[in-house]
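> okay, sequence plus prediction incoming.
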Amino acid sequence: MTIRAILFDHDGTLVDSEPVHFQMWQQILERRGIRLNEEMYKACYAGKPTDANAVDMVERFHLSGSHEELVSEKSTATQQRLKSTAFSLRPGVKEVLHYLYQRGVALGVVTGAGRNGVDATLRDNALHALFSTVVSGDDVDASKPAPDVYLLAMKRLGLAASQCLAIEDTEHGVKAATGAGISCIAIPNDMTFQHDFSKATAIINGFDDLLVWLNV
């Protein structure tokens, strides 16, 4: 295997967090008299950064408050959830991470969201030692689909794009990775399967299929 590093998105990729984020947004909008159904969430909000979703919601639903207020409420709800428990890992994640680490592949988390979710995942699943770098939206000016988080991850690892592979679950994530010149494998979840993954090198069903694709 010529790939030296595999860079994983967090929400929706390593962890099954989208249903929880959907419920949080539902509650926030319900307090404003807006009903957000699953179909609209999948079409408009799944896999996108909190700030981008908040801006869209204020405009789409003609809310009187600012998008910063929505961001604050969402961040508070997420932090309260993560204090008690991290998001659940997607099936096969822990086994695949340990296998790749043992094979000498450098592992990274590259998320457009804040660092707190990643920290909770690594803490509750004892995964800190496996990762060479963690880059979050807190570390850059422009979050996904801008390539900044991936460019920073490569800089920290001292690797070229051709030496890395990205794993993403959303159209925005694939655009961010490929925008940095990194080949990307898409592993959609139930909330993102309808996204446009035309820029991805391959679309696979789960983490077991990732090892098959890598031929390791």
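That came in fine, so what should we check first? Since we're looking at a predicted model, the values are computed, not measured.

> drop to CA atoms for contacts and neighbour counts, all remaining ones
OK.

> could you pull out the helices for this structure?
Listed from the start of the chain, the chain has helices (DSSP state H) covering 18-30, 38-44, 50-60, 67-84, 93-102, 115-124, 148-157, 171-179, 207-214.

> single out the most deeply packed of those.
helix 171-179 (a mean of 25; mean count of other C-alpha atoms under 10 Å).

> that one to helix 148-157, inter-axis angle?
50 degrees (axes from the mean of the first three to the mean of the last three C-alpha atoms, to 10 degrees).

> looking at the helices of the chain, which is nearest to Thr133?
Nearest of those to Thr133, taken as C-alpha to C-alpha: helix 148-157 at 7.0 Å.

> centre of the chain to that closest one, how far?
15 Å (C-alpha atoms, centre = their mean, to the nearest Å).

> list the helices and strands that helix packs on?
strand 106-110, strand 131-135, helix 171-179 (3 or more C-alpha pairs under 8 Å, 6 or more residues apart in numbering; DSSP states H and E).

> which elements pack onto the second one?
Same thing as strand 131-135. strand 106-110, helix 148-157.

> put this beside the first:
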Amino acid sequence: MLEALLWDVDGTLAETERDGHRVAFNLAFAEAGLPWGWCERRYGELLQVTGGRERLLADMATRADAPATPAAREALARRLHALKNAAYARLVAEDRLRARPGVVGLIRAARAAGLRQAIVTTTSRANVQALLPRLLGPDWADCFDALLCGEDVVAKKPDPEVYTLALRRLGLAPEQALALEDSPAGLQAAQAAGVAVLLRPSAYFPRPPDGAGWTWDEAQPPDLAALRLGHARHTAVA
């Protein structure tokens, strides 16, 4: 029986990767005086790496003009990531990001029905706390029983750590939860934790990967009854 919804954030609740994070990274590069920039294609490639600081380090590994030593690259990545998070918060405050259709209604319906809910994301807590009030209003925290972010785990998605931690916080077994994700890394993380997944394709991940048995239908977005039915079917299959 479905007892909890476990929500990814970036790409799932809103198109934050396309309209928020990439823009914020480029603002951070400019603020730091670096002649760097990530086009949509390059950022899509870097999304294969989870975590903003980790993406910066992956990109620097390919740049001739990046710092020469690992310690210097790490220091620059931390500085740029802080600048990027500040830029992202400004973009959110300017209402540049909107909830994806159907998200707010599902979160509200789940809360009204007494389902537990958790945020399970690799992004920073600051980013989540900037975005969710804009999407859900000032009472956003009342919708969630747990908030698990990048700072809470050692290994980020596709490692299942964030999911196993969320289940532990909620006191639930994997078969009692449903994950809502948009990316292959998120899908792998949830499945590795034994959690059924509803995958919603997003701007950077438009095609469901192999193994995504249940996909959000944009033409007919699911309501809570559909989530319960789909969860029962996919948990039984698993």
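Great, that's in hand. On a predicted model such as this, the values are computed, not experimentally measured, just so you know.

> TM between them?
TM-score for the superposed chains, counting by TM-score structural alignment, normalised by the length of the first structure: 0.87, backed by 214 aligned residues with a C-alpha RMSD of 2.5 Å.

> would CSV of the helices and strands packed on strand 131-135 of the first structure with distance to Ser84 of the first structure be doable?
Putting those into CSV (distance: least, C-alpha to C-alpha, whole Å) gives the following:
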stretch, distance to Ser84 of the first structure
strand 106-110, 22
helix 148-157, 28
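
> which non-adjacent residue is nearest the alignment partner in the second structure of Ser64 of the first structure?
Aligned counterpart of Ser64 of the first structure in the second structure: Ala66 (TM-score structural alignment). Spatially, and ignoring its direct neighbours in sequence, Ala66 of the second structure is nearest to Met60 (5.5 Å; C-alpha to C-alpha, 6 or more residues apart in numbering).

> ok, the one you found - contacts?
Ala66, Pro67, Arg73 (C-alpha atoms under 8 Å, 6 or more residues apart in numbering).

> distance check, the residue lying farthest from the centre of the first structure against Cys164 of the first structure.
No residue in the first structure sits farther from the centre than Ser64, which is 29.5 Å out by C-alpha atoms, centre = their mean. Distance, Ser64 of the first structure to Cys164 of the first structure, by C-alpha to C-alpha, to the nearest Å: 44 Å.

> where's Leu165 of the second structure relative to Leu147 of the second structure, distance?
Separation of Leu165 of the second structure from Leu147 of the second structure (C-alpha to C-alpha) stands at 10 Å.

> now for Ala86 of the second structure: what does it line up with in the first structure?
In the first structure, the residue paired with Ala86 of the second structure according to TM-score structural alignment is Gln79.

> that should have said Leu147 of the second structure, apologies.
So, by TM-score structural alignment, Leu147 of the second structure is matched to Val134.

> how about the closest residue to that match other than its chain neighbours, what does it touch?
Nearest residue to Val134 of the first structure, sequence neighbours excluded (C-alpha to C-alpha, 6+ apart): Val109, at 4.7 Å. Taking C-alpha under 8 Å, 6+ apart as the criterion, Val109 of the first structure is in contact with Leu7, Phe8, Asp9, His10, Val118, Phe131, Thr133, Val134, Val135, Ser136.

> just give me the match in the second structure for the fifth one.
With the correspondence set by TM-score structural alignment, Val118 of the first structure lines up against Val128 in the second structure.

> before we move on, back to that, residue in the second structure matching the residue nearest to Val134 of the first structure?
In the second structure, Val109 of the first structure lands on Ile119 (TM-score structural alignment).

> tell me the contacts of the closest residue to Asp59 of the second structure other than its chain neighbours?
Among residues not flanking Asp59 of the second structure along the chain, Leu46 sits closest, at 7.4 Å (C-alpha to C-alpha, 6+ apart). Leu46 of the second structure is in contact with Arg55, Ala58, Asp59, counting by C-alpha under 8 Å, 6+ apart.
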